[in-house]
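J.: show me how the following folds:
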Amino acid sequence: YKAAAEIGELGDNTRAMRSAVVADDLLRLLVSQHGARVSVLGHTRWASVGIISEPNAHPVNSEELESTFGTPYLVAALNGDVDNHADIKVRNGLRIADPITTDAKVIPTVVARRRASGESLGEAFRNTVREFDGSVAIATASAESASTMLLALRGSGQGLCVGLAEDRFIVASEPYGLVEETLRYVRMDGEALADVNNPATRGQVVVLDGELAGTLEGCSMMAYDGTVIALDEASVTVAEVTTRDIDRGEHKHFLSKEIAEAPQSFRKTLRGKIAERDGRLVASLDESVLPTQIREKLAQHKFARIRVIGQGTAAIAGRSLAQLLRTLVDHSVQVDALPATELSGFQLDLDMSDTLVVAISQSGTTTDTNRTVDLARSRGAAILAIVNRRGSELAAKADGVLYTSDGRDVEMSVASTKAFYSQVAAGALYACAISDVLGSGSNDERHQL
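T.: Purely as a prediction, here's the structure:
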């Protein structure tokens, strides 16, 4: 079931798919059978490779032009980009219909071919995803093993969480997609090395067994090279967010809701983080926001540079933080704001132990920002984050996190409103606190700010 209309009202595509599902008599017959089990793979995917069209909408299947008999039927969905998809298509001689130009198409087609050549489903999947260049999150299902779902995560730009519900697995890119069914989940790590001395172990593959749905026993994890990764209760995270955090309430659209909530979000960002000292207002940030190790390096003037990064609207908010810091900090510390892609692409140093990076992201899952944080951190940089979502990828990567609003004030719209204003407020708090620890600027300036 697919719909990919670009023009229309909010919800048109969803309504079209729901109508198709409801009208499917065969589906109704199948799911009404005693003991029937269902495996569902769905995705809302904007085409970053290929035009926005129904043939390019995810999931995509394994069908090719003039497919050979015996090739199994699979479907797959992708977050991220398979950078070398064109090379894979040529190398494997894939016969793909012209209207299908999405990079995701190589996933089910190559897995199906490997499976037809005799590889097990799990091995065919793992050997396929190992070929891919780029940062990816992948989900695949096969008709020949309907109770199995296969997942892969590599790189820092995407997320995959496996929810453990009472009698089912729920997979989503972040906890917000799980909390209606369960608070317990296993978060996959696309950057983790099963063997620190072997780069081939970076990335993770998970095989979900529907016969053991909802249990850790039904969740098998391995590194990209096949190294088994044991899961236990320590691997399970309990979500800090609930369905209340993503409720549209009385508003017809998320955008109108978020505009109306902007003043409250701004106030929540500042709440509990401003104190009075000697008759002046000061930023009061605790250990989780500005850790002792960073305070000490600031006080000892071991940071020569402060670099504020983000993408899109977050990068604009970063400019305000950088400007405030320049006003409050003397010239012994160089302060600049730039897109995350500019830092990762052109301005990384081999040794960044003298650099404090402040990364800003609404969702905490922005690919370019998270990748840049990984690169800077691996070179010794300290990381502070301004982010709106607790439990997000960026929050896990940072040394200190200043949550906008209360860290669970989700912004669903593409156009940022309340999150942007809150990021500016959070930036002002960091500017005041950092300059205070540095001993730069005046208390009067911080009080006025």
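J.: use CA for all of it now, contacts and neighbours both
T.: Noted.
J.: in three-state terms, label the residue positioned nearest the centre of the chain for me.
T.: Taking CA atoms, centre = their mean as the criterion, residue 365 is the residue nearest the geometric centre of the chain, at 3.1 Å. Following DSSP: H, G, I helix; E, B strand; the rest coil, the label given to residue 365 is coil.
J.: return the residues in contact with it.
T.: 157, 158, 159, 392, 393, 394 (CA atoms under 8 Å, 6 or more residues apart in numbering).
J.: count of neighbours near residue 52?
T.: Close neighbours of residue 52, defined as other CA atoms under 10 Å, add up to 17.
J.: my error: substitute residue 181 in the last question.
T.: Neighbours of residue 181 using other CA under 10 Å come to 15.
J.: quick check: closest non-adjacent residue to it.
T.: residue 165 (6.2 Å; CA to CA, 6 or more residues apart in numbering).
J.: ok, back up a step: look up how far residue 321 lies from the residue nearest to the centre of the chain.
T.: According to CA to CA, to the nearest Å, residue 365 stands 21 Å off from residue 321.
J.: ok, residue 75 next?
T.: Using CA to CA, residue 75 is found at 45 Å from residue 321.
J.: now show me the structure for the sequence below, then we'll compare the two:
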Amino acid sequence: MCGIVGAVSQRDITNILVKGLQRLEYRGYDSAGVCIVTDNDELERRRTVGKVKNLEKLIEAQPLSGFCGIAHTRWATHGVPSETNAHPHMCGDVALVHNGIIENYEVLRKQQLETGHQFDSDTDTEVIVHAVSDAYKKTNDLLTSVQKTVESLEGAYALGVVEKGNNDHLIAVRKGSPLVIGIGNNEHLIASDVFALLGEAEHFIYLEDGDVADITHKGVTIYDAKGRQVKRKINKTKLQVNDAGIGEYDHYMQKEIFEQAAVLKQTLEGRIANGRLLSDCFGKGAEEAFRSIEEVQIVACGTSFHAGLVAKYWFESVAGLPCHIEVASEFRYRPHIVIRKTLFVTISQSGETADTLAALQASSDIGYAHTLTICNVPESSLVRESEWALMTKAGPEIGVASTKAFTTQLTALLLLVIALGKHHKIDDKKEIEIVRQLEVLPEQVAEVLRLEPDIIEFAKQFSNKHHALFLGRGEQYPVAMEGALKLKEISYIHAEAYPAGELKHGPLALVDDQMPVVAVAPNNDLLEKLKSNLQEVQARGGELFVFADTHAIFEEVKGLKIIRVSEINEIVAPIIYTVPLQLLAYHVAVIKGTDVDQPRNLAKSVTVE
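T.: From the prediction side, this is the model:
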């Protein structure tokens, strides 16, 4: 959620830090700050509320420069967005930035107040800098002081720490919150995300849980949680600076919606051939292990959870395999009864979602047979800690409201359905049928994108609305959930999704001429049931906006607006019908003038519980 950037170099790093923060803006934040160890070895700090551009203006008005420093974008947890709550925080001769949450900060704060400390902020972070400062006064050694401090911390955190009097020293700590070290030309950098350092470094060290890194411009020494010096692998990233460019589009979200036809080809590339699934795409030993799998457990959050809900329908109806799906934030806090031959599947765009990562870490103790993640970031924690990983290959997704990550997750999950279903209900004929539909999927998505002008006309009808209902049946119910989530995330219209058959069990009480109702209506076995549900809306004066299959028969009447989607095979229909709902949400938000790419109160990568 928050973003960290830091550097030690033999050149002025102020601009590097600010540019790094700009590249992390997509993560979501409400304030920004920077602290530099100046040429005369003093600590100088600048902090602002709002966008990084505000910090840039402040630095232009009050310049600072130096070879060593840390910077931060904050997403408020403890304390409102304000300059005093913004990072970096300082105490004595120490300054630091922090991602994560310190769960025992109240106990530490009380102890520090009793020993005479005074606090300037409402954050949990400030207890860390006071603790480091206390230890530093005794040891005059920053590494030892940080190591001693983290022993007393409970929770998840990534830290960047600098000291007064030394412009070639930076300490980095990782526990439960991602942090990478970039290796530059006679310099070293840290960041919570590789994107922040693109253009400055192409080789990275991914710190592991409990690692403390002692960094100068010349080198890096890493200690594990037990204080033992360790070596960590150096990785070369395949990402490029221009991978995250906005191009000709008005917003990243718009760009990412329109990239879907292309990225779905990337998801499928090297995984299907000659009408069949290439089973070895899941990694060494996976195909053999899949033969013994008797059940699937999916854990995810937000949009990824909706992808898992669709997959549950596929696993059970197509593959004949029992499947359970649970929100990651709930999974860890209840007992589980596990069938021994169960595959534990996590889904995450970033691979750093804190609740999902914690669920994966708990899974081995619970007794799951194997673990696999569906993820978009090859270097992420989920990928590194899972037995197998199937990468979605969606490329960088900058818009906070996930779009191409969702459709590529669904596509990857359908590949997994084939791989497991081959040992249960999917015969050769069925496999060939599904693969054929996957092969034409990118062009079908491109065709749906050509409906944009009609969808804009739909969107105009939402500009003065405050609430909306989304309806679907079967595997289209999770699609309706995702459509409602997109609308509420970026337009701030309150939107909820229901199985269409549930209307008469409560939601129908909300329906009037001010409550638009959106429905997805593929031409499947549930169409007539859905049409009956929609008639209930019409009878109450509700206004219907329906995305319907070309062959779905609807009588054109007042209060019913239809956009026709070409005939789609039922197996891939959830992927296709997602796209017009994304476009609807996007254009409603544009019309309302909201911040499409960085909606209020939200973050792209949710790295705290």
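J.: helices along the stretch 101-250 of the first structure, start to end?
T.: Counting by DSSP state H, counting those that start in this stretch, one finds helices in the stretch 101-250 of the first structure at the ranges 106-116, 121-129.
J.: what residue, apart from its backbone neighbours, is nearest residue 76 of the first structure spatially?
T.: Nearest non-adjacent residue to residue 76 of the first structure (CA to CA, 6+ apart): residue 140, at 4.3 Å.
J.: give the equivalent position in the second structure for that neighbour.
T.: Correspondence of residue 140 of the first structure to the second structure, assessed by TM-score structural alignment: residue 161.
J.: tell me, how many residues neighbour that match?
T.: Per other CA under 10 Å, the neighbour tally for residue 161 of the second structure reads 26.
J.: can you count the residues close to the aligned partner of residue 435 of the first structure in the second structure?
T.: When the second structure is aligned by TM-score structural alignment, residue 435 of the first structure is paired with residue 421. The number of residues packed near residue 421 of the second structure is 24, by other CA under 10 Å.
J.: over to residue 547 of the second structure?
T.: 21.
J.: try residue 440 of the first structure
T.: When counting by other CA under 10 Å, one arrives at 17 neighbours for residue 440 of the first structure.
J.: and residue 535 of the second structure, by the same measure?
T.: Residues near residue 535 of the second structure, counting by other CA under 10 Å, number 14.
J.: and residue 72 of the second structure, how close does it get to residue 369 of the second structure?
T.: Taking CA to CA, one finds residue 72 of the second structure at 40 Å from residue 369 of the second structure.
J.: neighbour count winner among those two?
T.: Using other CA under 10 Å as the criterion, residue 72 of the second structure and residue 369 rank with residue 72 on top: 33 against 18.
J.: trace the more buried one over to the first structure, please.
T.: Per TM-score structural alignment, residue 72 of the second structure is aligned with residue 43.
J.: so what's its match up against?
T.: Applying CA under 8 Å, 6+ apart, we find residue 43 of the first structure in contact with 58, 59, 77.
J.: so the last one sits in a strand?
T.: Yes - counting by three-state DSSP, residue 77 of the first structure is located in a strand.
J.: grab the nearest non-local neighbour of it.
T.: According to CA to CA, 6+ apart, the nearest residue to residue 77 of the first structure is residue 59 (4.5 Å).
J.: which residue lines up with the one you found in the second structure?
T.: Match for residue 59 of the first structure (TM-score structural alignment): residue 88.
J.: surely its match meets residue 34?
T.: Yes - applying CA atoms under 8 Å as the test, residue 88 of the second structure and residue 34 come out as touching, 6.3 Å apart.
J.: list residues touching both of these two?
T.: With CA under 8 Å, 6+ apart, residue 88 of the second structure and residue 34 have common neighbours 45, 47, 70, 71, 72.
J.: between these, which sits nearest residue 117 of the second structure?
T.: residue 45 (20.5 Å; CA to CA).
J.: doesn't that closest one belong to a strand?
T.: Yes - counting by three-state DSSP, residue 45 of the second structure is part of a strand.
J.: how about it: what's its closest non-neighbour residue?
T.: residue 35 (4.2 Å).
J.: alignment lookup: residue 123 of the first structure to the second structure.
T.: Aligned partner of residue 123 of the first structure by TM-score structural alignment: residue 144.
J.: what about its match, how many neighbours?
T.: 14.
J.: do the same with residue 168 of the first structure
T.: Applying other CA under 10 Å, we find 20 residues neighbouring residue 168 of the first structure.
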